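> need a 3D model of the following:
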Amino acid sequence: MVEIQQTVGAELDRISEVIDPLGERFAAAGHELFLVGGPVRDAMLGRLQNDLDFTTSARPDETERLLKGWADATWDMGRAFGTIGCRKGDWQIEITTYRAESYDPDSRKPEVDFGDSLAGDLGRRDFTVNAMAVSVPGRVFEDPHHGVVDLAQRVLRTPGRPQDSFSDDPLRMMRAARFAAQLGFDVAPEVVEAMTEMAPRIEIISAERVRDELVKLICAPWPRKGLTLLVQTGLAELVLPELPALALERDEHHRHKDVYEHTLTVLEQTIDQEDRLGGPDFVARFAALMHDVGKPRTRKFVDDGTVTFHHHDVVGAKMTRKRMKALRFSNDQIDAVSKLVELHLRFHGYGSGEWTDSAVRRYVRDAGDQLERLHILTRADCTTRNARKAARLRRTYDDLEARIAQLSEQEEMASIRPDLDGTQIMEILGIAPGREVGQAYKFLLELRMDEGPMSEEAATKALLDWWAARQG
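Presented below is the predicted three-dimensional model:
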């Protein structure tokens, strides 16, 4: 506890130039102001960011008045919920009036009633580690629900009965999984029990809000903890049913573990390579999570006792696209993840021999702007415990990346196009715009893939030969 107190003191000293003058303005007007929730928790963990949340006895109009002349900018998009936002230098600040809420059982949107005490405000919060506050400028620590104890023990509990909390706002069940993934905390048994009991309540939550929590969970430092909790409680069956379905299958190459465990391992091995992408990357991580979701639908038992999953890459890409549409992801994200799922086996289709220039060009063309992520996913998917086989796969992929780099220097592979454009095709063949121009273009593109760059003269001859054969 002493260590936590020292950490909090150091973090509050670091932001004193912001919190102390702000607190003095509210105190002079006869109002209480407390740093609250996530910022207090993060200060105790030594990871306080530039987003600060406060709660106050002042009503929104009064808060807005007190911020004028001090904040660099203010906004009131959250006024209906008692929140006024502002910016002060590099700090983003939200100040919310004490709240006492009631919920419609069929909606997560609260009927906002302003409260009159800090205790009432803290009691309505999601978890005890988010129900702590520090007065400013006085810096008196308030912790009526023993959040500091739970923080020290690295456990998530609710201030009151978890059933009541999750009934009021079912999204808090997703937040429990997300905080487990972000903080690396365990979830108290009674909270897990309530999540399991009340999982169906998540269906009243909008797809967009579920999506946002899922993205934060997957991009967190320990996504396995959060995903495992979603599967354990049955929430995954409702928000990402493709994931728990994997636990029923057995991976054909690794009989000692099911596809579910294999998938979580691939996710972690993707994370281990993210320095290639500059940091946490949702597209790469979600592609790792979804890469084998087609296996349950494509499983076939062969007479010799083996199991096959033919075309699970194609089926999985379609399933991924459908799920991401249901969760309201952007078209760009859907296209990127689906492409990676569809291509994740492409490397293995070429065998272990020497790659031809043509094969390398096609690999790069098909991957497009997802090539770097495809490198990561393919390497992460090699989870065999056979050290010799793993080393061989790594060497083979090292060779492929080297060949891509070599050809890229020679041929500008990132923008492979035929050696003749559409206008030239029409002039050479004497045809007008139409389907035949597209067919000729496709022929020249395939030729470019097979033969590499050609001179205009050679490409013209090849085009004319192709055209003559068609006419004959």
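
> could you use CA atoms for every contact and neighbour count after this?
Will do.

> which stretches of the stretch 301-450 of the chain form strands?
With strands called from DSSP state E, counting those that start in this stretch, the stretch 301-450 of the chain shows them at 307-308.

> and residue 103, what does it touch?
109-111, 168-169 (CA atoms under 8 Å, 6 or more residues apart in numbering).

> mind doing that once more with 6 Å?
By CA atoms under 6 Å, 6 or more residues apart in numbering, the contact set of residue 103 is 110, 168.

> could you do the one 5 residues further on as well?
Contact criterion CA under 6 Å, 6+ apart gives residue 169 as the residues in contact with residue 108.

> can you give me the distance of it to residue 169?
5 Å (CA to CA, to the nearest Å).

> likewise for residue 56?
23 Å.

> the two: who's more crowded?
In this comparison of residue 56 against residue 169, neighbours counted by other CA atoms under 10 Å, the higher total goes to residue 56 at 28 against 23.

> distance check, the more buried one against residue 141.
Taken as CA to CA, the span from residue 56 to residue 141 is 15 Å.

> same question for residue 458.
Applying CA to CA to residue 458 and residue 141 gives a distance of 80 Å.

> following up with a second sequence; could you model it the same way so I can compare the two?
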Amino acid sequence: MSSESAGNPVSGSDDEGLAEKVALLRRRATAVLAHMAPAATELGAVFEAAGHELALVGGPVRDAFLGRSSADLDFATSASPDETQALLARWGDSHWDIGREFGTIGASRRGRDGEPDVVVEVTTYRSDEYDPASRKPVVAFGDTLEGDLSRRDFTVNAMAVRLPSLTFVDPHDGLVDLAAQVLRTPIEPERSFDDDPLRMMRAARFAAQLGFAVDPGAWSAIVAMADRVTIVSAERVRDELDKLLLSRSPRAGLEVLVETGLADHVLPELTGMKLAVDEHHRHKDVYEHSLTVLDQAIDLESGPEGPVPGPDLVLRLAALLHDIGKPATRRFEAGGTVSFHHHEVVGAKMSAKRLRALRYDKETVKQVSRLVELHLRFHGYGDGAWTDSAVRRYVTDAGPLLERLHRLTRADCTTRNRRKAQRLSSAYDELEARIEKLRGEEELAAMRPDLDGEQIMAALGVPPGPAVGRAYRFLMELRLDRGPLGPEAAREELLAWWATQEG
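Got it, this is the predicted structure:
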């Protein structure tokens, strides 16, 4: 793999360790690119034969140096979108132009000789800029690969491999930054973030995904320009937040958001949880507690075949936001204690409001806010004194969120008191055992009254209407309190209740 770069700042450097890391990255990339080369070089030959440049760019190149391969490949080209579409139609088994507005044409091809399918996106050389009065980027097409790379978010994503020659192009020394694990912009950070303010969010996201540090110059620019992110649509901000939260280390990215001031504009409640610890240390730092709960909830996610396969966005959002209502409900009580009465109820409303503002779908909003509302419910079980009725209600109220609630509740224990932590864990073990016992005896997952609507109407001699709904709710409460009674006993209870209603 030959090279085109801005120079070789490592070879003349005293940092031999960094030079060794760069050499290791090159060896990894050679192996990965050799594996993906057949499809990529063949496509490169197609474009070259038509008189156009084609280069593998961005994430796939970065990941190749990190020893990771990808079936989804991003390319940049000198060809126009129309020319690209025509070439991909010949190369692939299918193609689409949903990204044409931004110069992007996609295609897929079935794997040959047992190899996996290949999905590609090819984008005309371009630069993205924002009009100060607009929330959408303005696309301007360019004419050189180097110009296209200069408009990338960070140098580690501004590397390319020309095809079909497999020439490595690194005009901004992204490989050195990759070895140093630093996020630096290819051009002045102020200019880069002004062109596309979402790049500031990407700094936080890549800190979480890659574990890299933000370059001091980029960090200073984000601090100074954080309010510029408000020009970006809520949907694009949400997508970056999702990628951050679903990464291997969300904490690192969330800390970047808070410490640079970006969170003030995209998730202000997160900053709001940074309650100043008073001199008497009468309460925990809610912000640090919430990050720890998130870490612990991630550790409790299950494998692909388990009940909560990770990464689980709903669980992670709920863990992050479960105490969002504490700042609004904090009260200093007599005797020096601190209370947060009903913070779970307030927090559920605040969570729903913020997630709707970020344009999350209705189901995600509903599930996350419900988990926030329920996250304290277990603490009434501390002495193990719940009746079977209370256990049934716990399961019924959680519904399909029960497995996530199990994990959120366990993750919410961050006490350093080992004895207290063990007591809480044992109590929850007991609760889960009771749930499983009742589930086996009573089919808790399909909890319903002993009589359905038709049977209710027959027993009471009433037509469909509000009375049937009231009777159904009565029987459901009876089912929760006393367990399954059977149709005959339930009918007797219903008739006795109905007599009091008529009277």
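
> residue 423 of structure 2 versus residue 308 of structure 2, what's the distance?
Counting by CA to CA - residue 308 of structure 2 and residue 423 of structure 2 are separated by 25 Å.

> okay, these two: which has more neighbours?
residue 308 (17 against 13).

> wait, isn't that one in contact with residue 302?
Yes: Residue 308 of structure 2 lies in contact with residue 302 (CA atoms under 6 Å); the separation is 5.2 Å.

> between residue 458 and residue 141 of structure 1, which one's more packed in?
Remark: of residue 458 of structure 1 and residue 141, residue 141 carries more neighbours, 15 against 12, as counted by other CA under 10 Å.

> any idea what the more buried one aligns with in structure 2?
Taking TM-score structural alignment, residue 141 of structure 1 has residue 168 as its aligned residue in structure 2.

> so how far is residue 46 of structure 2 from its match?
Distance of residue 168 of structure 2 to residue 46 of structure 2, computed by CA to CA: 19 Å.

> residue 358 of structure 2 now?
42 Å.

> can you check residue 431 of structure 2 too?
Counting by CA to CA, the gap from residue 431 of structure 2 to residue 46 of structure 2 is 63 Å.

> do residue 164 of structure 2 as well
9 Å.

> quick one, strands of the stretch 101-250 of structure 1?
Counting by DSSP E, counting those that start in this stretch, the strands of the stretch 101-250 of structure 1 are 110-114, 133-135, 141-142, 155-156, 186-187.

> would you mind giving the ones you listed as a markdown table with distance to residue 90 of structure 1 added?
Compiled in a markdown table, the strands of the stretch 101-250 of structure 1 are given as follows (distance: least, CA to CA, whole Å):
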| stretch | distance to residue 90 of structure 1 |
| --- | --- |
| strand 110-114 | 29 |
| strand 133-135 | 21 |
| strand 141-142 | 25 |
| strand 155-156 | 30 |
| strand 186-187 | 33 |
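
> and of these, who's closest to residue 410 of structure 1?
strand 186-187 (52.6 Å; CA to CA).

> what does that closest one contact?
So strand 186-187 of structure 1 is contacted by 155-156 (CA under 6 Å, 6+ apart).

> in structure 2, what residues pair with it?
The aligned range for strand 186-187 of structure 1 is 213-214, by TM-score structural alignment.

> how close does the matching stretch sit to structure 1?
Per the superposition on structure 1, stretch 213-214 of structure 2 and its aligned residues are separated by 0.7 Å on average (mean CA distance after the TM-score superposition for structure 1).

> endpoints of stretch 158-170 of structure 1, how far apart?
Stretch 158-170 of structure 1 end-to-end distance (CA to CA) = 13 Å.

> next one: the residue most central in space within structure 2 from residue 364 of structure 2, what distance?
Most central in structure 2 under CA atoms, centre = their mean is residue 242, positioned 2.9 Å from the mean C-alpha point. For residue 242 of structure 2, the distance to residue 364 of structure 2 equals 12 Å [CA to CA].

> pull out the buried positions in stretch 454-470 of structure 1.
459-460, 462-464 (16 or more other CA atoms under 10 Å).

> element containing whatever residue of structure 1 lines up with residue 39 of structure 2, please.
The pairwise alignment with structure 1 assigns residue 39 of structure 2 to residue 18, based on TM-score structural alignment. Per DSSP states H and E, residue 18 of structure 1 falls inside helix 16-28.
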